[in-house]
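In: what's the 3D shape of this:
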Amino acid sequence: MFENIQIDLYLESLITKLGNNIFVWSNLIELIIITFFLILAYFINKLIFKQVRELLSKIDFLDERKQFRIIDQLLYPLILMFLIGVYYIIAASFAIPAVIISIFGNLVSAWLLVKALSLFFPRNKMFRFLSALIWLIAALRILNIYQETLNLLESLAFHSGNLRISLLMIIKTVIIFSILFWLAGKLSRLVTNKIDNSEELTPSVKVLLNKIAKFIIFTAAVLFTLSSVGVDLSAFTFLGGAVGVGLGFGLQKIVSNFISGIIILADKSIKPGDVVEIDDVYGWVRKLDTRFVSVVTRSGKEYLIPNEDFITKEVINWSYSDELVRVEAKVGVSYNSDLRLVQKLMQQSIESKTRILDKPEPNVLLMGFGDSSINFELRFWISDPQNGIQNIRSEVLLSIWDYFQENEVEIPFPQQDYHLKSLPAELNNYLKKKNEVK
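Out: Take a look at the predicted model:
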């Protein structure tokens, strides 16, 4: 079955190719040096591990887990890079071949960069994209076609007015923007945490500063990206007129809500935690956004109300100047009731309610004499409107009902009496016949 295969010739050809291309003395010497560097870097890593660990422990913002990851992933490739750098200096001084060492150096550089990325990027799409890019650049350098590839990408271009857009520019823009956008997100979260942890700023000022900081940081990332790839930013000045037209038409409501949000934050009329009432919505403010205010009701519904409504409509802020809120409970009693007893019973109905304040004092007022009842009003104060107003009013009214039932105080309902002065003749005759039958 295998009689036609000339194994001897195949092995001889393979050995010849290896001898002519791989197993030359210069390459073998470099491979031995690389092996020596790998072993030497391992022992140096073990030797200086503790010293580097102690040095990193002096950096306050690095916890113990972060310190170990840095040393574990970066120390060994860093030592290898140092040894390769020393070899390059010696090779340049004495004209020693460094072809294999150069390839090895590119691989170690790519490995080091990927390890460094893993410390800051989670292993998501961005990490895989940047890792693939690093290994691709390393491969191009090993094949010695890196500059030729850049020239090819630069030649694939088109013109848009005075702006020249090449494939290389697009790739550089995507890479730089991805990195800067990630850095902007990290910086934005850091600034936000600093502002939120400040005890000297009010909640509304914190929200305003956070929005301004995010806008500045991400705008700077975009502008720096365009500038770094050689785009003349003055070429975008024509966008000013287009933006102006857009603000006047399509973006009118968005800009109106954005400006209204800034006004709300500046005058501090609404802030997170306030209890507000607008139209038929009653609840507490969860957060202020650039476009809307999030209001959560007692039933758990979250309304996203446009900022403009808080400027143009009537808004009740139950906790604007303070959180003291007066609640009224109106009750009517019959005309044969003991009014002094009614006042006493209504006063007793709030004595066991922990939410009702003693100061200011509750008060029971006789409001007037109605058509069917004598009207009273119980006024009391609470300091936690975020916990609800209708519920405490309901509790008080139920207590009043119980006290009135126990003391036989009547709550009347509307009544009307009709007096007939005359009746039609037919109705009179009918009623007389009915009486005669009886």
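
In: from here on, contacts and neighbour counts on C-alpha atoms
Out: Noted.

In: And the helices in this structure?
Out: Counting by DSSP state H, the chain has helices at residues 7-17, 25-56, 64-94, 99-120, 125-142, 146-155, 167-196, 203-228, 239-248, 252-267, 307-312, 339-348, 390-406, 425-437.

In: List the buried residues of the fourth one.
Out: So that's helix 99-120. 100-115, 117-118 (16 or more other CA atoms under 10 Å).

In: Need the residues that contact it.
Out: Residues outside helix 99-120 that contact it (CA atoms under 8 Å, 6 or more residues apart in numbering): 27, 30-31, 34, 69-70, 73-74, 77-78, 80-81, 84, 127, 130-131, 134-135, 138, 141-142.

In: Second chain to compare with the first, below:
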Amino acid sequence: VTEAFFLQAQRSRLAGGLGTRLSFGKMESGLRKILTVLVGVLWLMLFATNLNLYNLLFRVIEHTLTAPHRLGSTTFTLGGVLLFGGIILLTVQAQKYVGYVFGVSDEEFDADDSRKGSWLVAVRLALLAAGLLLATVASGLPVDKIALVLGALGVGIGLGLQNIINNLVSGVILIFERPFQVGDYIEVKGQTGRVKDIGIRASKLTSQAGSEIILPNGDLLANHVINWTLSNNHIRTELPLNLGPDLDLDEARRLISEEILANPHTLHKIAPEILLSGVTTSGYDLKALFWINNIRQEQALKSELLASIYQRLTAAGIVMR
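Out: Next comes the predicted model:
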């Protein structure tokens, strides 16, 4: 059974153009626990049948679960309460692992991965809403009483859980307004990183250093968010260069500009700017401003360009310090 789930998840990844292998350990562990419980229940039923105790145990359990109980003016059964809680529990677990069905794993990180959108969060919210509705209907609990309890809880929520509800509502707004998507590179409250997950209560960013930043959805909605990749992945970057004295400054600028434009990861339609930022007795301080086509490759590209510029200038007899 676990292999069947794994094959379905891997097939969904391949159909979506994701060639990397899916990490299936977390879901496999959860499936094994569920299957172990089911097998245990079936074994107990078979064991009771062999001892001719199945019918007796069945009648006792049936009576216990269906016997009516009263709490004030409300009548309920233990079976209804257990059914309500069981469906809610299964719904919560299902929304955690629903991404695996579509080949999406929350644990994976690929810096070159394209934006996935926020549809997965909408699916999770729909599952939670459908699970709550199904649990209410299937359990037979009085809907009017549940509505009364929820109304009473609303007062407590309004007083003590304002931040949590604010984050939940903000998560719903982020899903439909979509100021950013999974895979976007954003900056908010001084924190910069790639959006790894848009959750119901909080969202996760992965910084360039690899750390995970968890931000409440309320903060994302209330603060200024800079989305570097909303319409494209382009960004203008700066590369400082320190050159020695006794050189032809115009020739050095030309060589640097040619070397930048020769790199396939820079934008050629916008000419780089080579600016003089300082002059000292030891040489010239230059600042190269140019556009690159992928913000996620900024640091690697700057390192690559610095090495190639050094080689080009050294070959031309220009000293870098």
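
In: follow-up on the earlier one: would you list the helices of the first structure in JSON lines and tack on distance to Gly283 of the first structure?
Out: Shown next, in JSON lines, are the helices of the first structure (distance: least, CA to CA, whole Å):
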{"stretch": "helix 7-17", "distance to Gly283 of the first structure": "82"}
{"stretch": "helix 25-56", "distance to Gly283 of the first structure": "50"}
{"stretch": "helix 64-94", "distance to Gly283 of the first structure": "44"}
{"stretch": "helix 99-120", "distance to Gly283 of the first structure": "41"}
{"stretch": "helix 125-142", "distance to Gly283 of the first structure": "41"}
{"stretch": "helix 146-155", "distance to Gly283 of the first structure": "58"}
{"stretch": "helix 167-196", "distance to Gly283 of the first structure": "23"}
{"stretch": "helix 203-228", "distance to Gly283 of the first structure": "18"}
{"stretch": "helix 239-248", "distance to Gly283 of the first structure": "32"}
{"stretch": "helix 252-267", "distance to Gly283 of the first structure": "17"}
{"stretch": "helix 307-312", "distance to Gly283 of the first structure": "14"}
{"stretch": "helix 339-348", "distance to Gly283 of the first structure": "28"}
{"stretch": "helix 390-406", "distance to Gly283 of the first structure": "12"}
{"stretch": "helix 425-437", "distance to Gly283 of the first structure": "61"}
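
In: so which of those gets nearest Val276 of the first structure?
Out: helix 307-312 (10.1 Å; CA to CA).

In: whereabouts in the second structure does the closest one align?
Out: Helix 307-312 of the first structure corresponds to residues 217-222 in the second structure, going by TM-score structural alignment.

In: Buried ones in that stretch, by neighbour count?
Out: 217-221.

In: Kindly indicate which of these lies nearest Arg194 of the second structure.
Out: Leu220 (13.7 Å).

In: who touches that closest one in this structure?
Out: Contacts of Leu220 of the second structure (CA under 8 Å, 6+ apart): Val188.

In: now do 7 Å
Out: Listed by CA atoms under 7 Å, 6 or more residues apart in numbering, the contact set of Leu220 of the second structure is empty.

In: quick one: it and Asn166 of the second structure, what's the gap?
Out: Leu220 of the second structure sits 11 Å away from Asn166 of the second structure, going by CA to CA, to the nearest Å.
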